[in-house]
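> generate a structure from the sequence data that follows.
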Amino acid sequence: MYWSSEVSFDKGMQNERRIDFVGFKPYTPDMVTDFNSVELGRFECYEVKSCMADFKSGNGLTFYGDKNYLVTTKEFGQELYEKMIIPWQVDQVLVPDKNWSKLYTQREGTGTHRQRVSSEFLWEIAKAHE
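As a prediction, the model looks like this:
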């Protein structure tokens, strides 16, 4: 999987959005890369939120991918669930384990389909490395 942080979409426009982390995994059946590998690949978007002020700040909460994850603390994830304000585009709410060494699923969401084409995603991932 290829990764980039702070990936922007519609840069310089009024509706510019930035995603904390974006991952891309090419589609490689039988470990073969061909012309379908990009178009059929999977884009994953990860938004990290630490508290309600961060959640409601207007920054982030951009879920354009094939899979969309909200990463937060266990306690804040529970608060979002109880207040029923987890965005509908979220596939999973992920929280760290006790050692903060890996993430696990706290809640399953409804999810959505990719909002942007593969070429735009890859271009924005590449630009984020400039």
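> C-alpha from now on. contacts and neighbour counts both.
Noted.
> isn't residue 68 right next to residue 90, touching?
Yes - using CA atoms under 8 Å, residue 68 is in contact with residue 90, at 5.1 Å.
> compare with the first, here's sequence two:
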Amino acid sequence: MSKTKQTLEIEQALIKRTSDLLGCYGALEVTIGRAGPSGYERCDYVEFDTSGEIRCYEIKVTMSDLKSKNKLSYLGDKNYLVVPAELADKILNNHYNLGGVGLIAFDGKSFKSLTRASKRNVSIGERVELLEGIAKSACRGASKYYLDR
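From the prediction side, this is the model:
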């Protein structure tokens, strides 16, 4: 399934924001776990920094997308839902339960944090799986970059 223009804009803005932060790194489409009976999860964007904090971002551009059966993967130390500003207003006005997930609005140019994310206790095993997923995503991204030139 192809991504919407709005989703791509948010992804690019997240990548730019991360690259502007000293000691912060990010990866798109991070898969955590393996195919099989236990399954796997996929985060739209994962960021980590030199302090060891891992932040996961799920991008949704419509209310139907948010309410769909697509799993929201909130596996980081802090987790965020990133949405267009118009959708953020609907979420806040309808008192949508975010359950400790931070809400970030994107207005086409910049991000605005609307609610704070609660700190999650990530086990060492989960942390290793997240970092492995980040490494795999980075390798996949580098391959695409060099092969598509």
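> just to revisit the earlier point, anything in contact with each of residue 68 and residue 90 of structure 1?
By CA atoms under 8 Å, 6 or more residues apart in numbering, residue 68 of structure 1 and residue 90 have these common neighbours: 111, 112.
> just the helices in structure 2 please.
5-19, 63-67, 85-93, 124-147 (DSSP state H).
> among those helices, which is nearest residue 35 of structure 2?
helix 124-147 (13.0 Å; CA to CA).
> just give me how far the closest one sits from the chain centre.
Helix 124-147 of structure 2 sits 14 Å away from the centroid of its parent chain (CA atoms, centre = their mean, to the nearest Å).
> ok, stretch 16-29 of structure 1 next?
7 Å.
> what's in contact with it?
Stretch 16-29 of structure 1 is contacted from outside by 1-11, 33-34, 36-48, 59-63, 125, using CA under 8 Å, 6+ apart.
> which ChimeraX command selects the buried ones in these?
Buried members of those, defined by 16 or more other CA atoms under 10 Å, are picked up in ChimeraX with:
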select :3,4,5,6,7,8,9,38,42,43,44,45,46,47,48,60,61,62,63,125
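> hang on, residue 44 of structure 1 packs against residue 66?
Yes - look at residue 44 of structure 1 against residue 66 with CA under 8 Å: they come within range, at 6.0 Å.
> tell me which residue is most central in structure 2.
residue 57 (2.0 Å; CA atoms, centre = their mean).
> and residue 112 of structure 2, what's its match in structure 1?
Using TM-score structural alignment, the partner of residue 112 of structure 2 in structure 1 is residue 104.
> correct me if wrong: that match contacts residue 97.
Yes - applying CA under 8 Å as the test, residue 104 of structure 1 and residue 97 come out as touching, 6.9 Å apart.
> what span of structure 2 is stretch 73-83 of structure 1 aligned with?
Aligned using TM-score structural alignment, stretch 73-83 of structure 1 spans residues 84-94 in structure 2.
> quick check: residue 46 of structure 2 vs residue 106 of structure 2, distance?
For residue 46 of structure 2, the distance to residue 106 of structure 2 equals 17 Å [CA to CA, to the nearest Å].
> now residue 55 of structure 2
Taking CA to CA as the measure, residue 55 of structure 2 falls 17 Å from residue 106 of structure 2.
> skipping its backbone neighbours, what lies nearest whichever residue in structure 1 pairs up with residue 29 of structure 2 in space?
Here residue 29 of structure 2 is matched to residue 6 in structure 1, going by TM-score structural alignment. Closest residue in space to residue 6 of structure 1, ignoring its immediate chain neighbours: residue 20 at 4.7 Å, by CA to CA, 6 or more residues apart in numbering.
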